[in-house]
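K.L.:
Sequence and predicted model, in that order:
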Amino acid sequence: MQKKPELLAPAGNFEKMRMAILYGADAVYLGGKSFGLRALGGNFDREELREAVTYAHEHGKKVYVTVNIFPHNADLASLPDYLLYLNKIHVDALLVADLGVFSFCRTWIPNMEIHISTQANNTNWATVNAWKDLGAKRVVLAREMSMEEIRTIRKKCDVDLELFVHGAMCISYSGRCLLSNYFTGRDSNRGNCAQSCRWKYSLVEETRPGKYFPIEEDERGTYIMNSKDMCLLSYLSDVIETGVNSLKIEGRMKSIHYVASVVRTYRSAIDAYYKDPAHFTVRQEWIEELGKVSHRPYTTGFYFHKPTEKDQLYGNSSYEQSSDFVGLVLAYDTTSGYATVEQRNNMKVGQKIEFFQPHGELFHQTLADMRDEDGASIDIAPHPQQIIRIHMEHPVEPYTILRRNLTIGL
C-alpha cells in the first residue's frame, strides 16, 4: 500500500494554524506579510512566523510559507533578506510560482525545499518534470485537470504531487485573474484579490447608460462567475489511489470553525481508508460535518467532468451552513467540572449546544449552569469574546468548538 498522503491545511493566522494542527493536519501553509497571494488573510509578521514554525515543529508538523506572487522589479529588492530569514527559522518548504523567485531561492537558500504553486499552471507531466529537473521537491497540480490526467502525471513523474481536495474555486485559470486589477486597482497576482468574481453583474448597453439588463432572465441580475466550492470527500478513495502525496484544503481567509471542521473530517476519512481500504465507505456524519461550516454548495470541479452551469451559482453569492460557531473552550477544570469558554456568538441557558472536540467524540449538552468571570450566575453571554464558565456534564478538551444547530431554531 502506498504511503498515507499528507493532509495540508490553510492557516491565515496563528489561531487558525493552531486549530489546524490540533484537529489533525500534518502540515500547514501560511503567508508572511509580503510575497504571498492572500494579503488580506491576516498572515504572519516575522516574529509570528518564527513562533508558528516552533509551535508546529513541537507538535511534529510542518510549515510551508507562500512566496507565490508574480513580482515586479520593485518587489525583488527585499526578497533575498526575506528568504534568508525563512531559512534561518527553519521553515520546511516554500511555495513558489514565479521562475525568477525560484531562481532567487536556489541562489540564496539552495538547501530549502521548494514546492511549485498551482499558480504556475501545472497541467501536464512535461511541466512537472521540468520543475523537478530544476530542483523542485513538489508540484501543486492545477485544479483544471481530470483524475485520469493526474494518474498519467503520477506514472510519468517521480516527484511529490499535491492536489486540492476542498475549498473555494477561482473562476480564472489556476487563479491568475485580472478582474480585481481592472475594477479596483488591487493586483490579485501580487496578493490583493478583491474577489470580483463573487460580485453581481448585469448587462448595460452603451447608448442606454443606467439601464441594466439581467444576463439571465432574473430581475436580480446574475453572478456569472461565481463557482461552487470544491469537495472531494465522497471520492476520497479515488483521490488517494491516484498516488498523490499531499491533499490540500483551501481557505486561509476562512474561520477557525471552518479549518477545524474540514481538517478533522478529512483526517478521520483518510485514517479510516488506511485502516481498511477494501471496506472503506464515506460516512454520513462526515458529509453532515462539512455542511455545518460556511460554504457554497459543493462541486467536484474538473476532476470527473468539465464544469457546466450546474457547477456555478448564478442567483446569489451567499454561503450556507447548518451550525453557528458560538464559543471556544480555553481550559477545563477536572476538579470543578467547569470549562472556561471564550464566547464567539450568542449563548444562553436552555440552548442545546454541540461540543466538537479535536480528538474526542462529538457530544451535545443543554446549557444549565453558566457563570461570568467573577463566578456570578448568568442566563446569557451578551458580549463579544466574553470569558464565561460552563458546568460540563462530560470532560471536554481545550480548543473544543461550541456550536448551535441552525436547522432547529435553537
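P.N.:
Nice, thanks for sending it over. Numbering: from 1, shown residues only.
K.L.:
Please make it C-alpha for all contacts and neighbour counts, starting now.
P.N.:
OK.
K.L.:
tell me the centre residue of the chain?
P.N.:
G251 (2.6 Å; CA atoms, centre = their mean).
K.L.:
Disregarding residues adjacent in the polypeptide, which is nearest to that residue?
P.N.:
P10 (5.6 Å; CA to CA, 6 or more residues apart in numbering).
K.L.:
List the contacts of the residue nearest to the centre of the chain.
P.N.:
Applying CA atoms under 8 Å, 6 or more residues apart in numbering, we find G251 in contact with 10-12, 167-168, 259.
K.L.:
how about CSV for those residues, with distance to L232 and neighbour count added?
P.N.:
Output for the contacts of G251, formatted as CSV (distance: CA to CA, whole Å; neighbours: other CA atoms under 10 Å):
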residue, distance to L232, neighbour count
P10, 17, 24
A11, 20, 32
G12, 22, 26
G167, 10, 22
A168, 12, 19
V259, 16, 28
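K.L.:
Alongside the first one, take a look at this:
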Amino acid sequence: MWKQNKPELLAPGGDLEKLKIAVLYGADAVYIGGEEYGLRAKAKNFGLDAMAEGIKFAHDHGAKVYITANIFAHNADFNGMAEYFQAVEKIGADALIISDLGVFSVAKEAVPNMEIHVSTQANNTNYMSACMWYQLGAKRVVLARELSFQEVKQIREKIPQDMDIEAFVHGAMCISYSGRCLLSNYLSGRDANKGACSHPCRWKYHLVEETRPGEYMPIEENERGTYIYNSKDLCMIEHIPDILESGIMSLKIEGRMKTPFYVGTVVKAYRQAVDDYLKSPALYHERLPYYLEEVSKASHRDYTEGFFYQKPDGKQQIYNSNTYIRGYDFIGMVQSDSDPATGIAVVEQRNKFSVGEEIEVMPAKGDAFTMRVSKMMDEDGNFVESAPHPQQILQIFFEKPVRKFDMLRKIVLDAK
C-alpha cells in the first residue's frame, strides 16, 4: 500500500531572480530551463554559470533544482546534448525533465546516475505508460492535465511504490492535449514543441464563410469578438486534501514566463495551505478564504478545477477576453534588510507609487502587513514624492522590519 510522504511544492524559475524568490517563498524544488532543449524559448532561461549559482542557492536553502529538456527533438538537436547533460550534472542539478524517448536514451547513457522525470509533454495518461517509463529508468512521471482524481488514484495503485507522481495544480491551462500544440506552427511558423509557442489559443477569432471573404462574423455574440480557445487558469488550492489523497507527491505550479511577484505570491499561498493542512485539517479549512484571496492578488484569468472532478464543458473557456484579472500591482522589491536603527531599506521600483499611498509588504515568511508610505528618498538621499522610473533605486522607511526579497504591492483601484 502506497503511503504519502510530505508532498513537494514545485515552482517555476524563469530566471535567477525568480528561482531565488521561489525558494525563499516556500518551494521545495524549482524547475528551470537552460539555453537549449527546453519548452520556454522566450523565457530568459539559464546559462551554465547562472544555473550553477541558482543550484547552489537552492541547495543552500534545502531546495532542489530540476532542468527542463523536454523538447520533441529533431536530428540536429542531438548535437552536443550528451555534453550538456554532463555539464548540468557536474554543477549539481537534481533531475532532468524529459519527454522525448530519444532524448531520454541520450540522458541514460550520458548521465546514468542522474534522476529523470518524464514531462507532461509525453502525454502520461495511464499506468501502463508510467510503468514502461519506470522500467526504462525514470524516477517520476508528470501527469497529463487531462486526468481526473479517480484516474490519478488508479495510476498510483498500479505503479511501483518508489515512483513519484507529479501534477500541475495551479496556472495556465493549454487548449492542446498536454501542451502538444500544432496551431502555433501552422498559424505563425513557430514550433510550440521546440519552445517557441506564439500562444494562438489567446488570439481573437471570427468565423469567415468561404464565398464571403472579408466578412468576419463573431462565433459568439460579443462586440469585442470571441476567444474560443482561451482556457481559464487552474487553481486547486481549495482541494489540497483531495490532491494528497490521490497520490500526487509533487504539486506543480505553472509559470516560468510569469513575474517574480506572481511566483512569490502563489508559492507562498500554496506553502501555507499545504503546511496548515498537514498541521491541522481544521486550520486549513478555516483559512481557505485567505488562501484564495492571496492567489487572486497575482495576475490571473478566472479559475477552473480543470479535469480533476469532471470533464470540462464550455464553462472552462473564456469567450470575450484574453486579458488577465489584476487586482494588485507589484511595485517594488526590497534589496537589503532594513536598518534596525532607522527602519530604512533599499527598494528597487517595479511600478509607480507615491508618498502617501497605502501599500502592502509581502514577506517571504510570515503575514503581510499594510502601511502608508511616509517618506522616500532616491539613492543619493534626496527626498522624492513619487517613484515613476522603472527599476529606480529608493530608500524607504518601513514601520516593521523587512528583509531582502520581500515584495511591495498595492491595490489597483480600477481593477476589473
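P.N.:
On my side now, so go ahead. Model, not experiment: these values are computed from the prediction.
K.L.:
need the contacts of G251 of structure 1 in a markdown table with secondary structure, can you?
P.N.:
Shown next, in a markdown table, are those (DSSP: H, G, I helix; E, B strand; the rest coil):
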| residue | secondary structure |
| --- | --- |
| P10 | strand |
| A11 | coil |
| G12 | coil |
| G167 | strand |
| A168 | coil |
| V259 | helix |
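K.L.:
ok, so of those, who is nearest P307 of structure 1?
P.N.:
Comparing the contacts of G251 of structure 1 against P307 of structure 1 with CA to CA picks out A168 as the nearest, at 14.3 Å.
K.L.:
Now do the aligned residue in structure 2 for that closest one against R40 of structure 2, distance only.
P.N.:
By TM-score structural alignment, A168 of structure 1 lines up with A172 in structure 2. Going from A172 of structure 2 to R40 of structure 2 by CA to CA, to the nearest Å gives 14 Å.
K.L.:
hang on, the earlier thing: report the contact partners of the match of A168 of structure 1.
P.N.:
Counted by CA under 8 Å, 6+ apart, A172 of structure 2 has contacts 231-234, 254-255.
K.L.:
for G291 of structure 1, same thing?
P.N.:
Contacts of G291 of structure 1 by CA under 8 Å, 6+ apart are 320-322.
K.L.:
repeat that with 6 Å
P.N.:
Q321 (CA atoms under 6 Å, 6 or more residues apart in numbering).
K.L.:
Same question for S184 of structure 2.
P.N.:
With contacts defined as CA under 6 Å, 6+ apart, S184 of structure 2 is in contact with 190, 197-198, 200.
K.L.:
Of those residues, which is the most crowded?
P.N.:
Using other CA atoms under 10 Å as the neighbour test, the contacts of S184 of structure 2 are led by C197, with 22 neighbours.
K.L.:
aligned partner of it in structure 1?
P.N.:
For C197 of structure 2, the aligned position in structure 1 is C193, judged by TM-score structural alignment.
K.L.:
in what helix or strand does the closest residue to its match other than its chain neighbours lie?
P.N.:
If the residues on either side of it in the chain are set aside, C193 of structure 1 comes closest to S180, at 5.7 Å by CA to CA, 6+ apart. For S180 of structure 1, the element it lies in under DSSP states H and E is helix 179-184.
K.L.:
A167 of structure 2 now?
P.N.:
If you go by DSSP H and E, A167 of structure 2 is part of strand 164-171.
K.L.:
again with K153 of structure 2
P.N.:
helix 149-158.
K.L.:
so where is that helix in structure 1?
P.N.:
The aligned range for helix 149-158 of structure 2 is 147-156, by TM-score structural alignment.
K.L.:
hang on, the earlier thing: give me the mean distance between the strand holding A167 of structure 2 and structure 1.
P.N.:
Compared with structure 1 after fitting, strand 164-171 of structure 2 has a mean deviation of 0.5 Å; criterion: mean CA distance after the TM-score superposition for structure 1.
K.L.:
What lies in contact with that strand?
P.N.:
Applying CA under 6 Å, 6+ apart, the contact partners of strand 164-171 of structure 2 are 140-143, 233-236, 248-254.
K.L.:
just how off-centre is that strand within its chain?
P.N.:
Put simply, strand 164-171 of structure 2 sits 11 Å off its chain's centre (CA atoms, centre = their mean, to the nearest Å).
K.L.:
and the angle for that strand with helix 149-158?
P.N.:
In terms of direction (axes from the mean of the first three to the mean of the last three CA atoms, to 10 degrees), strand 164-171 of structure 2 departs from helix 149-158 by 160 degrees.
K.L.:
P289 of structure 2 pairs with which position in structure 1?
P.N.:
Counting by TM-score structural alignment, the partner of P289 of structure 2 is Q284.
K.L.:
next one: D60 of structure 2
P.N.:
Structural alignment (TM-score structural alignment) places D60 of structure 2 against E58 in structure 1.
K.L.:
now G247 of structure 2: how far from P281 of structure 2?
P.N.:
From G247 of structure 2 over to P281 of structure 2 (counting by CA to CA), the distance is 17 Å.
K.L.:
wait, I meant S386 of structure 2
P.N.:
In terms of CA to CA, S386 of structure 2 sits 44 Å off from P281 of structure 2.
K.L.:
With Q317 of structure 2 instead?
P.N.:
32 Å.
K.L.:
Am I right that T304 of structure 2 is in contact with M236?
P.N.:
No - T304 of structure 2 is beyond contact range of M236, at 8.1 Å (criterion: CA atoms under 6 Å).
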